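Peer 1: need the 3D shape of this:
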Amino acid sequence: MISGKQKRFLRSKAHHLKPIFQVGKAGVNENLIKQVDEALEARELIKVSILQNCEEDKEEVAQNIGKGTRADVVQIIGSTIIFYKESQENKKIDLP
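Peer 2: Got it, this is the predicted structure:
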């Protein structure tokens, strides 16, 4: 679990990032979770956008992806979710 200070730091780091995954009508599935997990290992901090045709609630999508990848949800803002997971091999971000 990350602290409030660490979340603020990660939000500032994620500000300039573009979403690299979109959750659509199919919702959250095993393939999406696997790809998000691989991206988190490579980048540590990513954004996921939720399309309007997604039938799941954004909090539910964040919880499902977070649980499936064991990542922390940094922020849900609008239809964008920011995830953070410390990388095992490609550590780039040093949390305060």
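
Peer 1: when you work out contacts or count neighbours from here on, use the C-alpha atoms and nothing else.
Peer 2: OK.

Peer 1: do a quick rundown of the helices in the protein.
Peer 2: Along the chain, the stretches classed as helices by DSSP state H are 4-14, 30-43, 58-69.

Peer 1: elements contacting the first one?
Peer 2: Think helix 4-14. With contacts taken as 3 or more Cα pairs under 8 Å, 6 or more residues apart in numbering; DSSP states H and E, helix 4-14 sits against strand 45-50, strand 72-77, strand 80-84.

Peer 1: residues in contact with the first one?
Peer 2: Pointing back at strand 45-50 there. Applying Cα atoms under 8 Å, 6 or more residues apart in numbering, the set of residues contacting strand 45-50 from outside is 10, 14, 17-24, 39-40, 58, 79-85.

Peer 1: ok, now with 6 Å
Peer 2: Residues from elsewhere that reach strand 45-50, judged by Cα atoms under 6 Å, 6 or more residues apart in numbering: 19, 21, 22, 23, 79, 80, 81, 82, 83, 84.

Peer 1: here's the other one to compare against:
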Amino acid sequence: MLTSKQRAKLRALANDQQPIFQIGKNGISDVFCDEIGEALEKRELIKCTVLETAMLTARQAAEAVAEATGADVVQCIGSRFVLYRESKKNKLIEL
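Peer 2: Predicted coordinates for the structure are as follows:
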């Protein structure tokens, strides 16, 4: 669980990032969650977008992906959300 100060720092870091994953009409699959897990291991902080054709809101998608990958939801704004999970092998972000 992230504190408000940690969350604020992560939001600031994510501000410059571009979304690297999109959730569309196919929704969230196991393969998709595995790919996000790998990206979280490499980057620790990722931004995703939920397309209008998806059957989920950004909040629902963020919570589902976070639960499947063991990540924390940093923020949800509009159709985008940011996830954070501390890397086991190469820690990049110091909280």
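
Peer 1: any chance of TSV for the helices and strands packed on helix 4-14 of structure 1, columns mean neighbour count and distance to residue 29 of structure 1?
Peer 2: Below are these laid out as TSV (neighbours: other Cα atoms under 10 Å; distance: least, Cα to Cα, whole Å):
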stretch	mean neighbour count	distance to residue 29 of structure 1
strand 45-50	22	14
strand 72-77	18	18
strand 80-84	23	16
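
Peer 1: distance to residue 65 of structure 1 added to those, as TSV?
Peer 2: Formatted as TSV, the helices and strands packed on helix 4-14 of structure 1 follow (distance: least, Cα to Cα, whole Å):
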stretch	distance to residue 65 of structure 1
strand 45-50	10
strand 72-77	9
strand 80-84	9
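
Peer 1: grab the most central residue of structure 2 for me.
Peer 2: Centroid-nearest residue in structure 2: residue 83, 2.6 Å away (criterion: Cα atoms, centre = their mean).

Peer 1: the closest residue to it other than its chain neighbours and residue 94 of structure 2, how far apart?
Peer 2: In this structure, residue 83 of structure 2 finds its nearest non-sequential neighbour in residue 73, 4.8 Å apart by Cα to Cα, 6 or more residues apart in numbering. Using Cα to Cα, to the nearest Å, residue 73 of structure 2 is found at 17 Å from residue 94 of structure 2.

Peer 1: contacting residues for residue 13 of structure 1?
Peer 2: Not one residue lies near residue 13 of structure 1 by Cα under 6 Å, 6+ apart.

Peer 1: just give the number of residues close to residue 41 of structure 1.
Peer 2: For residue 41 of structure 1, the count of nearby residues is 19 (other Cα atoms under 10 Å).

Peer 1: the closest residue to it other than its chain neighbours - how many residues pack around it?
Peer 2: Excluding the flanking residues, the one nearest residue 41 of structure 1 by Cα to Cα, 6+ apart is residue 87, at 4.8 Å. A total of 17 residues lie near residue 87 of structure 1 under the criterion other Cα under 10 Å.

Peer 1: with residue 85 of structure 2 instead?
Peer 2: 23.

Peer 1: likewise residue 14 of structure 1?
Peer 2: Neighbours of residue 14 of structure 1 under the rule other Cα under 10 Å: 19.
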